[in-house]
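> One predicted model, sequence on top.
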Amino acid sequence: MSEPVTGGPALAQERRLVTEIPGPRSRELAARKDAAVSRGVGTGLPVYVTAAGGGVVVDVDGNSLIDLGSGIAVTTVGNANPRVAEAVAAQVAAFTHTCFMVTPYDGYVRVAEALNRITPGSHEKRTALFNSGAEAVENAVKIARAATGRQAVVAFDHAYHGRTNLTMAMTAKNMPYKHGFGPFAAEVYRAPMSYPFRDAGVDGPAAARRAIDVIDKQVGAANLAAVVIEPIQGEGGFVVPAPGFLPALAEWCRAQGVVFVADEVQTGFARTGDLFACDHEGVVPDLIATAKGIAGGLPLAAVTGRAEIMDAPHVGGLGGTYGGNPLACAAALAVIEEIETEGYVDRARQLGKTLLDRLTALQAQDPRIGDVRGRGAMVAVELVHPGTTDPDPELTQRVVRAASAQGLVVLTCGTWGNVLRLLPPLAMPDHLLTEALDVLVGVFGEV
């Protein structure tokens, strides 16, 4: 797959600026937003969208921006993928909701069957569907506690797992996710992550031994229900652990009867150049939490895992009014079919090579770029003060503002706010990604 289907055929795949960014109509809508929407709901780039697809978003002022954010890794197959749109339209015409816990339907079952088939491992599996990544992670913890009879949960430095009370406790970063919202759920502990850029030569197995030592001393395996980890951290900075770190953790968990939970909310569904990021090192989690790219922009999430663990909760212990909504299930089945039949895993690798080649070349010329990392279409640029590893969040914000002004949607992340994260839709055509990187290189020359 070299040039993907880009979605709505009428939407030109081009960067086009007809006003300043944001334009006058977007600024008008931003003022209305301030008067109507809670201040706690922020926006990164206040351009108000009227159409999107392939690799662009078009705003109310007629500007067409190159999308390097994918709605935070959601619109993997594009915002207006025809297969997804047709599946959702057909389901809307049939029914929009009954609640699976009241009168069930086959879409939910088909999504569960598909996830049982495609997630890592050949063991017997079960799946439960929810609405968001945070819900999936929280339910994975509930399931692990029911299966083990233990309470403690371990997450990692730089982790992000959601905004519910339990997942805020598991999330490492205070602002903006946790500040002022406590007290948080108890029995959540934190272990050190493998962060090669900041680990000064600590390899994956050594980093795993360091984490396990902390867990043994501070928690104790006999008290531990689950270890929950993002195979590549998302909000924490697209931190790719050193080779051997994840396999060593998973092996220790198996030996101790601890449930190993992979949070693949951001890394799943071809994003990293494998169907799931765990596949890269052949890691088979006991439970895997998925969301974001699963349903082409409709709210859906899942926990999939070993049948004996997934079946541990009592009947009625899992669920929710909208979990596995029929529209979202129709979208998910279309997304999975699109990924499998249109070569999106290979496409992610192609995009990743283009991203890493250009950005590594830029790093060689610019000492403010401390690290370029990632896999597939999940790539980060960590910005530092030259000659150090000291984070430079101010420079990061200047780069984002300059890129936005030139028609690029670019996201930031990282514990210190000093990381650019690039998440192009896998439906983005080659020429658009090349142009985006040209613009970004130019921005670094100007800032």
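All right, it came through fine. None of the values given here were measured: they were computed from a predicted structure.

> Going by C-alpha atoms from here, please, whenever you check contacts or count neighbours.
Will do.

> And for the nearest residue to Gly182 once chain neighbours are set aside, the neighbour number?
In this structure, Gly182 finds its nearest non-sequential neighbour in Asn165, 8.0 Å apart by CA to CA, 6 or more residues apart in numbering. Asn165 is flanked by 18 other residues according to other CA atoms under 10 Å.

> Second structure for comparison follows:
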Amino acid sequence: MAELTERKNAAISRGVGMTTQIYAERAENAEIWDRDGNRYIDFAAGIAVVNTGHRHPKVMAAVRAQLDRFTHTCHQVVPYENYVTLAERLNDLVPGAGPQKTIFATTGAEAVENAIKIARHYTKRPAVISFAGGFHGRTFMGMALTGKVQPYKAGFGPMMNDIWHLPFPNDLYGVSQDVAVAALERLFKADLEPERVAAIIVEPVQGEGGFYEAPQGFMSRLREICDAHSILLIADEVQTGFARTGKLFAMEHHGVAADLTTMAKGLGGGFPISAVTGRAEVMDSPAPGGLGGTYAGNPLGVAAAHAVLDVIEEEGLCDRAERLGQRLKQRLAGLRDAVPEIVDIRGPGFMNAVEFNIAGSDRPNTDMANRVREEALKRNLILLTCGVNGNVIRFLAPLTIPDAVFTEALDILDESIMAARG
């Protein structure tokens, strides 16, 4: 591994960070084996990509069948039916009011870029509002919308203009939804007339920002404000989508329909594909050629996405996400008396997190989170941290993880948290 890491360091930009020094050789469901044959339990799922597990048989079969037909024509040149059919499925599944239409792209950042393009074109307005702690990608628009400087914005120069950030409601840090709404009202009075705002973009559960869930009622209040000022509401479901939160889309927890929804990650089950779905009249605003991309809606990604949607329904993965999340949160709750550093355990479905502070204080304990991650890796469990302060462990195992493997992982997690305390 050391020799391969040296080669990696010599060949690849250091800007491409790596959480582990594991080099994958093969993977199956919730397990990964490295080049030396070591087995790891994967609680990252490629950052919420393989919700249906590594190499799900139905996904692999769908992709193999598509490989035997064709791999690329560019839908804008020679279209294909399964692209149309997938759009029809998403138009029916994504929460929305009235007829919807869809476009496909390749990455989550690209979906966000297209959503902003569509919103600006439809409203003929330039400004966009997002939230502190939010993450929307690494392109320049994505960086501008993202509410976290390190490592995403630092040193990359001026961001896109007319992007405005608001506090995200978070009771743990004393930001109620009333405070967040009041900040928006102050913004409209002091700095930005609402008639200049094209869209408000929000994650129903902040991903990189720390797995903080928008409180009940907040989305309804945003919807009312957007409707009052003819502003579009964009739900960024790139990380929350496809059964991760116990619903196919996290906005279903709020009973609110966005005007535009961005999605990627879990949609392709390991194959690159993203999408924007929204109100038909909004989606039809750009002229032909204004949207698209050479690889947008690649046939292999489209085939995989059809299989992913089938698996979620056939295997009841929304319900399974709820059950897995409850087991995980109960296990973590059982540690609170012995681990005073645990300040919060949260998350809908199986999009869960545990946050650490310095014991007896409100100061973030970044070191504790990192030690837990490192101790888990020693025991062959892959974990990810997140949060503006880096003091949160997030849990994103495949929803298809076998019960025995899940129990094994929970035992390792217990040991790792206790070991991290020293």
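Nice, thanks for sending it over. What you see is a predicted model; the values in this text were computed from it and never measured.

> about what we covered before: so the residue nearest to Gly182 of structure 1 is in contact with Phe184, correct?
Yes: Asn165 of structure 1 lies in contact with Phe184 (CA atoms under 8 Å); the separation is 5.8 Å.

> what lines up against Gln350 of structure 1 once you look at structure 2?
Residue correspondence to structure 2 (TM-score structural alignment): Gln350 of structure 1 is matched to Arg323.

> how many neighbours does its match have?
15.

> Check Val77 of structure 1 too.
36.

> Identify the residues contacting it.
Shown in contact with Val77 of structure 1 (CA atoms under 8 Å, 6 or more residues apart in numbering): Gly54, Gly296, Val335, Glu338, Ile339, Tyr344, Pro425, Leu426, Ala427.

> how many neighbours does the residue opposite the last one in structure 2 once aligned have?
Across the two structures, Ala427 of structure 1 finds its equivalent in Thr400 of structure 2, going by TM-score structural alignment. Neighbouring residues of Thr400 of structure 2 were enumerated by other CA under 10 Å; the total is 23.

> and what of Arg379 of structure 2?
Neighbour tally, Arg379 of structure 2, other CA under 10 Å: 16.

> In structure 1, what residue corresponds to it?
That one, Arg379 of structure 2, aligns with Gln406 by TM-score structural alignment.

> in structure 1, which residue is closest to the centre?
In structure 1, the C-alpha nearest the mean C-alpha coordinate belongs to Gln266, at 1.6 Å (CA atoms, centre = their mean).

> which residues in the stretch 1-150 of structure 1 form strands?
Along the stretch 1-150 of structure 1, counting by DSSP state E, counting those that start in this stretch, strands occupy 49-53, 56-59, 64-67, 125-130.

> What residues in structure 2 pair up with the last one?
Under TM-score structural alignment, strand 125-130 of structure 1 corresponds to residues 100-105 of structure 2.

> residues making contact with that stretch?
Taking CA under 8 Å, 6+ apart as the rule, stretch 100-105 of structure 2 contacts 87-88, 90-92, 111, 273-280, 283-284, 291-293, 295-297.

> how much space between the residue lying closest to Ser176 of structure 2 once chain neighbours are set aside and Val388 of structure 2?
Distances taken as CA to CA, 6+ apart place Pro169 nearest to Ser176 of structure 2, at 5.1 Å, with adjacent residues excluded. Separation of Pro169 of structure 2 from Val388 of structure 2 (CA to CA, to the nearest Å) stands at 14 Å.

> the more surrounded of these two?
Set Pro169 of structure 2 next to Val388 and count neighbours by other CA under 10 Å: Pro169 wins out with 22 against 17.

> Aligned to the more buried one, what sits in structure 1?
Under TM-score structural alignment, Pro169 of structure 2 pairs with Ser194 in structure 1.

> follow-up on the earlier one: Provide a list of residues in contact with the residue nearest to Ser176 of structure 2.
Val175, Ser176, Gln177, Val179, Ala180, Ala214, Pro215.

> What would I type in PyMOL if I wanted to highlight the buried members of the residues you listed and nothing else?
Typed into PyMOL, the next command selects the buried ones out of the contacts of Pro169 of structure 2 (criterion: 16 or more other CA atoms under 10 Å):
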select buried, resi 176+177+179+180+214+215
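
> Out of the contacts of Pro169 of structure 2, which is nearest to Ile47 of structure 2?
For the contacts of Pro169 of structure 2, the closest approach to Ile47 of structure 2 (CA to CA) belongs to Ala214, at 20.2 Å.

> Spit out the contact partners of the closest one.
Phe168, Pro169, Asn170, Glu203, Pro204, Val205, Gln206.

> mapped onto structure 1, which of those are still contacts?
Using both residues aligned by TM-score structural alignment, their matches' CA atoms under 8 Å, structure 1 keeps these contacts from those: Phe168, Pro169, Asn170, Pro204, Val205.

> What about the fourth one, how many residues nearby?
I take that to be Pro204 of structure 2. 27.

> Spatially nearest residue to it (excluding sequence neighbours)?
Ala214 is the one closest to Pro204 of structure 2 (CA to CA, 6+ apart), at 5.5 Å.
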